[in-house]
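Student: With the input below, show me the fold.
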Amino acid sequence: MTDQAQLHKQLLHTLTAGGSLRTEPWKRAAEAVPRHEFLRGGFFRRVEASAQLAYEPVLEGDAGWLEACYKDDSLITQIAGTIVPRDVRGQILREPTSSSTLPSLVLRMLEDLHVESDSKVLEIGTGTGYSTAVLCARLHEDNVTSIEYDEDVAGRARMALARQDMFPTIITGDGLLGYAESAPYDRTIATCGVRTVPAAWVEQTKPGGLILATIGGWLGSSELARLTVNDDGTATGPLLSGDISFMLARPHAAPPLGILPDLNKGKEREAVIGSDVLSDWATRFVVQLAAPNAQRLTMDRDGHTEDVLIDVKSSSWAAVYADGGRWIVRQDGPEALWDAVEAQLGRWHAAGTPALEEFTVTVTPDGQAISW
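Tutor: You can find the predicted model right below:
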């Protein structure tokens, strides 16, 4: 057995033991797809010793490249929207924009999609093409349509798939619009995060079909939702357990903060709830429901650390900090952000702080609602 084959076998064993890979059809599909074939362009590795968030390229043939391809890790494949590993010598300090998702999450989501052998699937976010290849191995390429926003990323995925003799329909475009030409679909799966599930996905999925998507926000908390499309053109379903994070679809990414407001202004009061709650994943998800357009930054000011929520759309903001044994909030703008946060968290606590998997997502032509 070659080193690559042994590494592949070990990865599949890890995914099976961890519960991500649960059924024989998906095990066979995963066995048929060598992950390294979709990472021949290399990946970026975080430089742990760097004081800033820095990355360095790891190219095919470099020490550790093959081993990393078969670890259960996400591997960054593009930075700043255009930069790939072969473009860089040394280190780069820009933000990642595309990656190969950790295999346990890919396989868990595919299992959670509950496909039949003849299911027709729309995939939002082709990425490297690895998950697309596993879908093809399970369902046949004629049943797989995948949309990738970035033309260069889509081109590299097509070539990698072709090396595996797989030729699904790969579309370059805005995945939030779906792909009506091949609709309707039995299943729709998104490998990028969204703030709200687009109406087009509901419209293009058959009644009784499933949509699997990660719903999140600009405070960095997200959860996987599995929605069933109803006969009336709506879709409903639960959040599934487990903290799951994807890069947001580019049209859903947070806007630049721009010039910060004058944080010395605003009305100040004692806070009922402190900003320490933002460190908890589930609480932060609930906070996002109250302040969906808010972004968070942390600043050291006047001898204390402030957590600041800023809503660029409304120009509202709230700054929360600890003062001895109490919390203080100062806020300004047309919307009292921390008042809304405290009210939402108050309702959640009054209900017994139900777990996120007890939440229900409802999507209608008028928008999206999340309730417990």
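Student: rest of the way, CA atoms for contacts and neighbours
Tutor: Noted.
Student: Residue 25 and residue 138 touch, don't they?
Tutor: Yes: assessed by CA atoms under 8 Å, residue 25 is found in contact with residue 138 at 6.7 Å.
Student: Have a look at those two and say which one is more surrounded.
Tutor: A direct count of neighbours by other CA atoms under 10 Å for residue 25 and residue 138 places residue 138 higher, at 24 against 15.
Student: Point out the other helices and strands that the helix or strand hosting the more buried one packs with.
Tutor: Element membership for residue 138, per DSSP states H and E: helix 130-139. Packing partners of helix 130-139 (3 or more CA pairs under 8 Å, 6 or more residues apart in numbering; DSSP states H and E): helix 24-31, strand 144-148.
Student: rerun that using 6 Å as the cut-off
Tutor: Under the contact definition 3 or more CA pairs under 6 Å, 6 or more residues apart in numbering; DSSP states H and E, helix 130-139 sits against helix 24-31.
Student: Tell me how far the most far-flung residue of the chain relative to its centre lies from residue 268.
Tutor: Centroid-distance maximum for the chain: residue 324 at 37.3 Å, with CA atoms, centre = their mean. Using CA to CA, to the nearest Å, we find residue 324 at a distance of 16 Å from residue 268.
Student: got it, and residue 297?
Tutor: According to CA to CA, residue 297 stands 19 Å off from residue 268.
Student: same question, residue 290
Tutor: 20 Å.
Student: More neighbours: which of the two?
Tutor: Per other CA under 10 Å, whichever of residue 290 and residue 268 has more neighbours is residue 290, with 19 against 15.
Student: Please generate a structure for the following sequence too, so the two can be compared:
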Amino acid sequence: MNDEELRTRLVERLTGSGHLLTEPWREAVSAVPRHEFLRGGFFREVDGSTPTAWTPVMPDDPRWPAACYDDVSLVTQVAGTVVPGDVRGEILRAPTSSSTMPGLVVRMLEDLQVDAGHRVLEIGTGTGYSTALMCHRLGDDAVTSVEVDEDVSTRARAALGHCGFAPDLIVGDGLAGYKDGAPYDRVIATCGLLTVPRELIEQTRPGGTMLVTLCGWLYSSELARLTVHEDGTASGRFLGGQISFMLARPHLPPPLGLLPDLDEGDERPAAFGADVLDDWNTRFVAQLAAPRAQYVTLTREGRAEHLFLDVGTGAWAVLREHDGRWTVRQDGPSRIWDAVEAHVARWRGAGAPPLEEFEITLTSEQPTITWPGR
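Tutor: Okay, the predicted model is just below:
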């Protein structure tokens, strides 16, 4: 199957899944060859590896052409600098850049509600595939894309040029936007954000739209569409779908460091256990109460312990389960699990409304997020 046939199959798949809705974006996906943005290869997860190991898949691999058009995200960099061509065999490092699954790319472009004549700022160029789709739809002069990693940006520039596109590509901190090109009609971030930088709001024209993925260090995240107002505030709602992106590098959590003595602090019965976080919506609500808490599972004396630790303040909570009952022990300047229980209880008391009904207001970088009945 040649690349044109693979693109046609991808369009059919994304249309059938409900991600690709309008003809202009169908034309873009039909026209832009995703494989050109993966010429450097990608990493494939090694089945059954714990911790996760990655092995490179290069263009000379017979699996490469079709895989470029699968509706999956493909890791293109690990450990901040390592690309597939650097590795022989396997590597045990965390992913730091990827080509987002096409279904999510086009879903976000549809949700951005972009139209001819709009100027777009993209935060996170990555491979450049989504940048190319926007260039096809809007024209090169209408697209500005910012990438923090110079090497990633250089590879994207080469791929875009090979496909005949020449948008304004900036190497820098995307969280600062690019004021020289402002104001923008649309801003889209292809990375997870803890907060929404004021610079991005200020660089969006009043009435313009921002599409961002809001998350925390419990790693529950949601796509939000926000409208910027004349007074410099912004508001909107979540769009649903359990969207997940790598966090923007400045928003990554700090190292856990030396763990606290988990036998200190005050212990009490817990209203519910750490297993409630298995539900995505509950985890997101819990995260609103403790956005800077990190969650790790430990094993001590043959028993699982669920630790929530705010490195910045030193507050922590550890939950343990025995015979179906949960206890929590907490210490530090605040009580993390008290806050989580209270927040989840209020949400459940309001009927546990879905995240799409939550309202988001931005008067500063930190969003205020509420739900009906709160």
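Student: Give me the TM-score for these two chains.
Tutor: The pair, once superposed, lands on a TM-score of 0.98 when counted by TM-score structural alignment, normalised by the length of the first structure; 371 aligned residues with a CA RMSD of 0.9 Å.
Student: what secondary structure does residue 295 of the second structure sit in?
Tutor: At residue 295 of the second structure, secondary structure determined by DSSP: H, G, I helix; E, B strand; the rest coil is strand.
Student: Downstream of the helix or strand hosting residue 103 of the second structure, the next helix or strand is which one?
Tutor: For residue 103 of the second structure, the host element (DSSP H and E) is helix 102-111. Counting by DSSP H and E, the next helix or strand C-terminal to helix 102-111 of the second structure is strand 120-123.
Student: contacting residues around that following strand?
Tutor: Residues outside strand 120-123 of the second structure that contact it (CA atoms under 6 Å, 6 or more residues apart in numbering): 143, 144, 145, 146, 174, 184, 186, 187, 188, 189.
Student: Now for the residue lying closest to the third one once chain neighbours are set aside, how many residues are close by?
Tutor: Here the nearest residue to residue 145 of the second structure in space, its sequence neighbours aside, is residue 122; by CA to CA, 6 or more residues apart in numbering that works out to 4.5 Å. Neighbours of residue 122 of the second structure under the rule other CA under 10 Å: 23.
Student: Would you point out which residue is most central in the first structure?
Tutor: residue 246 (1.8 Å).
Student: tell me the secondary structure for that one?
Tutor: Residue 246 of the first structure ends up coil, using three-state DSSP.
Student: Any chance you could list what contacts stretch 361-374 of the second structure?
Tutor: By CA under 6 Å, 6+ apart, the surrounding residues in contact with stretch 361-374 of the second structure are 195, 196, 197, 198, 233, 234, 235, 350, 358, 359, 360.
Student: how close does the second one sit to residue 367 of the second structure?
Tutor: Here the criterion is CA to CA. By it, residue 196 of the second structure lies 7 Å from residue 367 of the second structure.
Student: picking that back up, so where in the first structure does the helix holding residue 103 of the second structure end up aligned?
Tutor: Mapped onto the first structure using TM-score structural alignment, helix 102-111 of the second structure spans residues 103-112.
Student: sorry, back to before: let me have the contacts of stretch 361-374 of the second structure in a markdown table, extended by distance to residue 162 of the second structure.
Tutor: Output for the contacts of stretch 361-374 of the second structure, formatted as a markdown table (distance: CA to CA, whole Å):
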| residue | distance to residue 162 of the second structure |
| --- | --- |
| 195 | 35 |
| 196 | 34 |
| 197 | 33 |
| 198 | 35 |
| 233 | 40 |
| 234 | 38 |
| 235 | 39 |
| 350 | 54 |
| 358 | 43 |
| 359 | 43 |
| 360 | 40 |
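Student: What about those residues, which one has the most neighbours?
Tutor: residue 234 (23 neighbours).
Student: Pretty sure that residue sits against residue 227.
Tutor: Yes: the criterion here is CA atoms under 6 Å, and residue 234 of the second structure meets it with residue 227 at 5.3 Å.
Student: Double-check residue 243 of the second structure against residue 222; I have them as touching.
Tutor: Yes: if you go by CA under 6 Å, residue 243 of the second structure and residue 222 touch, sitting 5.4 Å apart.
Student: can you give me the helices for the stretch 251-372 of the first structure?
Tutor: Ranges of helices in the stretch 251-372 of the first structure, per DSSP state H, counting those that start in this stretch, are 281-290, 337-350.
Student: Most tightly packed of these?
Tutor: helix 281-290 (a mean of 20; mean count of other CA atoms under 10 Å).
Student: could you give the angle of that one to helix 337-350?
Tutor: 130 degrees (axes from the mean of the first three to the mean of the last three CA atoms, to 10 degrees).
Student: so helix 281-290 of the first structure matches what in the second structure?
Tutor: Counting by TM-score structural alignment, helix 281-290 of the first structure pairs with residues 280-289 of the second structure.
Student: Mean deviation, the matching stretch versus the first structure?
Tutor: Stretch 280-289 of the second structure differs from its equivalent in the first structure by a mean of 0.7 Å after superposition (mean CA distance after the TM-score superposition for the first structure).
Student: try stretch 337-346 of the second structure
Tutor: Here the mean offset of stretch 337-346 of the second structure against the first structure after fitting is 0.5 Å, by mean CA distance after the TM-score superposition for the first structure.
Student: hang on, the earlier thing: pipe the helices of the stretch 251-372 of the first structure into a markdown table and attach distance to residue 39 of the first structure per row.
Tutor: A markdown table is the format used below for these (distance: least, CA to CA, whole Å):
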| stretch | distance to residue 39 of the first structure |
| --- | --- |
| helix 281-290 | 31 |
| helix 337-350 | 42 |
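Student: quick one: the residue lying closest to residue 242 of the second structure once chain neighbours are set aside from residue 276 of the second structure, how far?
Tutor: Closest residue to residue 242 of the second structure apart from its sequence neighbours, by CA to CA, 6+ apart: residue 222 at 5.7 Å. Note on residue 222 of the second structure: its distance to residue 276 of the second structure, by CA to CA, is 18 Å.
Student: more crowded one of those two?
Tutor: Neighbour count, other CA under 10 Å: between residue 222 of the second structure and residue 276, residue 222 has more, with 25 against 13.
Student: residue in the first structure matching that one?
Tutor: Using TM-score structural alignment, the partner of residue 222 of the second structure in the first structure is residue 223.
Student: average distance between the strand ranked longest in the second structure and the first structure?
Tutor: Counting residues, the longest strand found in the second structure (DSSP state E) is strand 204-215. In this overlay with the first structure, the average offset of strand 204-215 of the second structure from its partner residues is 0.4 Å by mean CA distance after the TM-score superposition for the first structure.
Student: Noted, bye for now.
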